[in-house]
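In: For reference, the sequence and a predicted model appear below.
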Amino acid sequence: MVSISEVLLRKVQLVGGSTLAISLPKNWTRRVGLKPGDYVFIALESDGSLRITPKSRERPKKPETVLTIKREFSKGAVVREIMSRYLAGYKVIAVRFEGEAYRYRRYLKDVVYKKLIGVEFLDENVNEIVLQVLVNVEELPANTILRRMGRIASGMLIDAVESLDSAVPEKLVDIVERDDEVDKLYLYVLRQLNAVSRGYLKLNEVGLMGIEETLQYGVVAKSIERIADHAQRIAQCILEMCEQKMVIEPSMSDTIKDFGKAVRELFRDAVKSFVNRDRVEAHSIIDSAYQKLTKYEREIIDAMVASRTNAYANMLLRLIVDSIKRVMDYSIDISEATLDLTVKD
C-alpha cells in the first residue's frame, strides 16, 4: 500500500514521438478505483507542481456533517466543535441537541453571529439547528483578508491608546466589540488555508505561490488576531479606569501613548512588508523594534517611579504597557514570517 506521504520516482517517457508521459502508481490507482478510460483532473499549481485528482473523486459541492451536542458538553466544547467543522470546510452543519443540551441554542446562535462569516440558519426546530456556509473561501485572496485584519486591529490599537487621557466609555466599548470582526476574518482565512492544504482549492485561487506558504500565512493571521486581543485588553483596562474615575498623570499617559503609537506603526509596516514580500523592510522592522522598546521602557519606568498614581491604577497601566509590548512581539513575528516566506535557495 502506498503511504499518503510517500514520494515516488517516475521516469518521463517519450510517447508517439512528441508526447511526454509518466505511469501512475499501481497501488494508488487501485485505491482510488481508477481504470483505463477514466478521466482525471490535473491542476497546475503556481509553485510548478501538478495535482492529479480522479474525476470520480471530485469534491462534493455541499459536504455536510452532523454534530450531536450532548448534555455533558460545556459551552467551550460546543464552540470548539462548531469551529472545527467550520474550519474543516463543511458547507452544511446540522447541530442536534441531546436531552437538556438545547439550553445552548441561544449561546450557539450568538457565537455563530459574532464569529463566523457567511453562516446562516437554514433550518431550526426545538432539537436541531442547521447551519449553511454561504460564502466561498476563494472569494477573497489571503492577502486581502490579512490587510483587512491589519486595518481593523491597527485602528483598535490607536483608538485605545488615544483614549488613555480622553476616555469615552462608548468608544471603548466599540473597540472591544471590534475584536469580533478580526476573529471572523481569522477563522475565514484559516478555513481558506485548510481548503488549500486539503486540495480543495488551487494555490493561485487564494494568492499563494507554494503549499508551504500556508504555514507563514497561518502564523501571520494568528499574530494579527492576538494583536487585536491585546488592543481589546487595553480598551478594557482604560474602561475600568474610567469607571473608577482614576486620573493618570499627563507625563505617564503621554509616554505610554507615544509607545503605543510607535508600536502601531511597527505593526502596520510589518503587515505591509508581509503582503508585499518585502524582505528588506522586514529586517528594518526587527532591528528598529528592539531600539524602540529599550527607549520607551526606560521612559515608562522613570514615569512610574515618579508617579503618585494609586496601586490599582498602576496595575492597570502595567497591563496596558505589557499589551503594547506584546503587540511589538507579534509584529516581529510577522516580520520573521516575511523572511521565511521570501527566503531563496
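Out: Structure's in. What do you need? Numbers count the residues shown, from 1 in each chain.
In: make it CA atoms for all contacts and neighbour counts henceforth
Out: Will do.
In: and Pro25, how many neighbours?
Out: 12 (other C-alpha atoms under 10 Å).
In: my bad, should have said Glu265
Out: That count, for Glu265 with other C-alpha under 10 Å as the rule, works out to 15.
In: same thing with Ser3?
Out: Ser3 - counted by other C-alpha under 10 Å - has 8 other residues nearby.
In: Please apply the same query to the one 10 residues further on.
Out: Here the number of neighbours of Gln13 (other C-alpha under 10 Å) works out to 11.
In: and if you look at Lys35?
Out: Neighbours around Lys35, by other C-alpha under 10 Å: 9.
In: And the strands in the stretch 101-250 of the chain?
Out: 119-125, 128-133 (DSSP state E, counting those that start in this stretch).
In: of those strands, which approaches Ser46 most closely?
Out: strand 128-133 (27.6 Å; C-alpha to C-alpha).
In: Contacts made by the closest one with the rest, please.
Out: Outside of strand 128-133, the residues within contact range by C-alpha atoms under 8 Å, 6 or more residues apart in numbering are 90-97, 117-124.
In: ok, the residues you listed vs His230, which is closest?
Out: Using C-alpha to C-alpha, those come closest to His230 at Ile117, 22.2 Å.
In: circling back: most neighbours per residue, which of the strands of the stretch 101-250 of the chain?
Out: Of the strands of the stretch 101-250 of the chain, the one with the most neighbours on average (mean count of other C-alpha atoms under 10 Å) is strand 128-133, at a mean of 20.
In: by how many degrees do that one and strand 119-125 diverge?
Out: 160 degrees (axes from the mean of the first three to the mean of the last three C-alpha atoms, to 10 degrees).
In: Check the offset of strand 128-133 from the chain's centre.
Out: 23 Å (C-alpha atoms, centre = their mean, to the nearest Å).
In: Presented hereafter is structure B, for comparison with structure A:
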Amino acid sequence: MAPWRRSVQETGGGSLSITLPKGWAKTQGIGKGSPMLIVNNEDGSLRLIPERGGKEKEVSCAIISNSPTLVRDVVGGYLLGFDIIRLESSEPFPGETVAEVRRAVRRLSGAEIVEELPRRIEIQVLLDPEVVAPEKVLRREGTLVESMVADASAALLSGDVRLAGSTAERDEEVDRQYFILVRMVRSAIRDPEITRRIGIHPLRLLDMRLVARFLESSGDEAAAIAGLVGEVGGLSEKTRNLLANLGNHALDLVRKSTSSFLSIDPSMSPHIFSLFKETRDLVQTIEGSLEDEDSASGMVVSKVIPRFERIAENSIDVAELTPSILVSASVSQK
C-alpha cells in the first residue's frame, strides 16, 4: 500500500498537527474524541495505535478439514493464536484420529476440547497472552531443560532406566512452554498493542522466541541421550569421568547462557565462550579414548557425544543474543 503524504499544520499554542486519512480512520472506527496512542520508535518515527480498551476482543476461529496432517494443523492453529480450532469431517472421525487429537491438545497449554461429535471436534484456547509473563515461561523452560540435561547425564553413567524415563517425560512439558511462547509472540505480531501492554519491546520478544527454540532443541537432545541409557556397558573409569565432565559442561552452558539472556548480562559471555571451547576439547579427548572401549559401548558413546555437542551449540546461540539486546537498549536511551 502506498504511503499517505500530509503537510504539518501549526495550531494554537505552537502545537503541530496532521490530519488522518479519512478511509483509514473509517476502517479503524476512529472519529472525533477517539483516544489514540502515539509511540516513539527507536528509529525516530512515530506509530499511531487506536486505543481499543472499551471494545470486546474478537474471537478468532480456525476451521480445519480432516486430512492426514490434521494433528499437525491443530498445533499450527494453536501457534497462530486462534481462540477456537474447529475440526470437521464429512465422515465420522476414526477412533485413532480422535485419540491423536486428544494427545495433541494435552500438549497445548490452555487448550481444551469443548465439543466432541462424530464429525466435528471443537477446541477452545483459554490462554490470554497478556496474563502469562514471557520471562516466566522462558525461565520455566530453561529450568526444565537444565534438569533434563543433568538427569540424562546421571542416568547415562548409572544406567538408571527409571531416571531416564523421567527425563524423557519432561520433554513434553518443555514443548508446552515453547508452544506458549510461540503463541504469545505471534499474537503480539498480529496485535502490536499487546507488546505495549505487557511492557516488552517487539525485538526482545522475538529474541525470546529464538531462545525458546534453542532450549526446546536442547531438551530434545537430552531426551535422546536418556533414550540410550542401558545400552552403555562397562566403560573404563577414564571414559566415564570424561563423560561426566562433558555432561557438567553442557549443564553449565545451558544454565549460564539462559541466565545471561534473561538478566541481559553480557559480562558472562567470556566465561560461556571459554566453557564452550573446553567442551569442544573434551569431545576430542573422549573420541580419542573410545579406542580402548569395547565396540558396542564405543558405538553408543559415539551417538551420545553429538547430542551433548548440540546442547553446547544451542547454548552459544543463546549467549550470542545478549549483546545485541544491549545495543538495542542503548540506542533507545539516546
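Out: Alright, I've got the coordinates. From a predicted model like this one, the values you see are computed outputs, not experimental measurements.
In: on that earlier part again, could you dump the strands of the stretch 101-250 of the first structure into CSV with distance to Gln232 of the first structure added?
Out: CSV is the format used below for the strands of the stretch 101-250 of the first structure (distance: least, C-alpha to C-alpha, whole Å):
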stretch, distance to Gln232 of the first structure
strand 119-125, 25
strand 128-133, 28
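In: Quick one: closest of those strands to Arg51 of the first structure.
Out: Of all these, strand 128-133 comes closest under C-alpha to C-alpha, at 26.3 Å.
In: all helices of the stretch 101-250 of the first structure, in order?
Out: Assigned by DSSP state H, counting those that start in this stretch, the helices in the stretch 101-250 of the first structure fall at 105-115, 142-162, 169-197, 203-206, 213-243, 250-275.
In: Would you mark the buried spots in the fourth one?
Out: Going by neighbour count (16 or more other C-alpha atoms under 10 Å), the buried part of helix 203-206 of the first structure is 203-206.
In: same question, stretch 280-288 of the second structure
Out: Of the residues in stretch 280-288 of the second structure, those buried (16+ other C-alpha under 10 Å) are 282-283, 286.
In: Mind reading off the mean deviation between that stretch and the first structure?
Out: Here the mean offset of stretch 280-288 of the second structure against the first structure after fitting is 2.3 Å, by mean C-alpha distance after the TM-score superposition for the first structure.
In: re earlier: distance to Ile285 of the first structure for the helices of the stretch 101-250 of the first structure - can I get that in CSV?
Out: What follows is the helices of the stretch 101-250 of the first structure, written out as CSV (distance: least, C-alpha to C-alpha, whole Å):
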stretch, distance to Ile285 of the first structure
helix 105-115, 31
helix 142-162, 16
helix 169-197, 23
helix 203-206, 27
helix 213-243, 15
helix 250-275, 7
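In: Minimum distance to Glu6 of the first structure: which of these has it?
Out: Among the helices of the stretch 101-250 of the first structure, helix 169-197 sits nearest to Glu6 of the first structure (C-alpha to C-alpha), with 16.5 Å.
In: what's the mean distance for that closest one versus the second structure?
Out: Averaged out, helix 169-197 of the first structure is 0.8 Å away (mean C-alpha distance after the TM-score superposition for the first structure).
In: That helix maps to which residues in the second structure?
Out: Using TM-score structural alignment, helix 169-197 of the first structure lines up with residues 161-189 of the second structure.
In: how about Ile272 of the second structure, what's its partner in the first structure?
Out: Aligned partner of Ile272 of the second structure by TM-score structural alignment: Ile285.
In: Just after the helix or strand hosting its match, pick out the following helix or strand.
Out: Using DSSP states H and E, Ile285 of the first structure falls within helix 279-306. Counting by DSSP H and E, the next helix or strand C-terminal to helix 279-306 of the first structure is helix 311-342.
In: for that next one, packing partners?
Out: helix 213-243, helix 250-275, helix 279-306 (3 or more C-alpha pairs under 8 Å, 6 or more residues apart in numbering; DSSP states H and E).
In: Just want the angle from it to helix 142-162.
Out: Using the same axes, to 10 degrees: helix 311-342 of the first structure against helix 142-162 is 160 degrees.
In: Just the buried positions in helix 311-342 of the first structure, please.
Out: Quick answer for helix 311-342 of the first structure (16+ other C-alpha under 10 Å): 313, 316-321, 323-339, 341.
In: Could you give me the buried positions within stretch 151-170 of the first structure?
Out: Buried residues in stretch 151-170 of the first structure (16+ other C-alpha under 10 Å): 151-165, 167, 169.
In: what's the spacing between the equivalent of Pro306 of the second structure over in the first structure and Gly260 of the first structure?
Out: Aligned by TM-score structural alignment, Pro306 of the second structure pairs with Asp322 of the first structure. Asp322 of the first structure sits 11 Å away from Gly260 of the first structure, going by C-alpha to C-alpha, to the nearest Å.
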